[in-house]
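Chemist: this is the structure alone, sequence omitted:
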């Protein structure tokens, strides 16, 4: 088996700048990525979250750290670069993993209003479900 480092991208939006709304969005996004890619926390190298400046009620990494077996996963939160106009209340994630899967089998997740960020991936992956 030839293992490689791969990256999984994802994004979503929160309905408001509250701990509950952000937690709901992060959990939904990570659940979707996990389900579609069958993640094993032991194979995760690192996870980087970004949020737009209008989301500051809680760190997405704090939510991710509560996931089963994610307590040792290296997590980082940073603020997304502000470009006008851009999607507001947006949470993005970049997950680096070790995997034997080829790049074509990696499934990226763009949920809620963020589905418009990569319509090419969103449409292709809906067809492959």
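Modeler: Great, that's in hand. Quick caveat: nothing in here was measured; it's all calculated off a predicted structure.

Chemist: drop to CA atoms for contacts and neighbour counts, all remaining ones
Modeler: Noted.

Chemist: so what does the longest helix anywhere in the chain touch, helix or strand wise?
Modeler: Looking across the chain with DSSP state H, the single longest helix is helix 19-37. Here helix 19-37 touches strand 4-13, helix 60-64, strand 109-110, going by 3 or more C-alpha pairs under 8 Å, 6 or more residues apart in numbering; DSSP states H and E.

Chemist: okay, one more to line up with it:
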């Protein structure tokens, strides 16, 4: 069965190395906490708030060992007034037998504000 595993992280400022480092940190946390291998990932969608324009977050994930063939797509979030700034969101579509309620979604840095209910889990 394919399940969605999600998470979000914020960065301090829009700089390529921060975009890449924090994206990897988030993706690695999601896969580690859910015992996911790259071969079990059908695809990944990464979105950023419109204030992140310095780098493609997917680049850093593609450079991880064993992640060469994981389909990854980047896009911008809607530009909604009052939205959390400098935020990177990730949605992994994963082949897993984990029940929906047992998936660990990961929210780091200021992104904890987005889903405090899931971040506290």
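Modeler: Received, thanks. Keep in mind it's a predicted model, so treat the numbers as computed, not measured.

Chemist: highest average neighbour count across the helices and strands packed on helix 19-37 of the first structure?
Modeler: strand 109-110 (a mean of 25; mean count of other C-alpha atoms under 10 Å).

Chemist: quick check: next helix or strand after that one?
Modeler: Per DSSP states H and E, the first helix or strand lying C-terminal to strand 109-110 of the first structure is helix 119-128.

Chemist: circling back to that earlier point, so can I have JSON lines of the helices and strands packed on helix 19-37 of the first structure showing distance to residue 21 of the first structure?
Modeler: Below are those laid out as JSON lines (distance: least, C-alpha to C-alpha, whole Å):
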{"stretch": "strand 4-13", "distance to residue 21 of the first structure": "9"}
{"stretch": "helix 60-64", "distance to residue 21 of the first structure": "11"}
{"stretch": "strand 109-110", "distance to residue 21 of the first structure": "17"}
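
Chemist: dead centre of the first structure: give me the residue that sits there.
Modeler: By C-alpha atoms, centre = their mean, the first structure has its centre lying nearest to residue 93, at 3.4 Å.

Chemist: wait, residue 6 of the second structure sits on residue 92?
Modeler: Yes. At 6.2 Å, residue 6 of the second structure counts as touching residue 92 under the criterion of C-alpha atoms under 8 Å.

Chemist: overlap in contacts of these two?
Modeler: Residues touching both residue 6 of the second structure and residue 92 (C-alpha atoms under 8 Å, 6 or more residues apart in numbering): none.

Chemist: OK, contacts around residue 111 of the first structure?
Modeler: Counting by C-alpha under 8 Å, 6+ apart, residue 111 of the first structure touches 10-13, 29.

Chemist: what of residue 45 of the first structure?
Modeler: Applying C-alpha under 8 Å, 6+ apart, the residues near residue 45 of the first structure are 73-74, 95-98.
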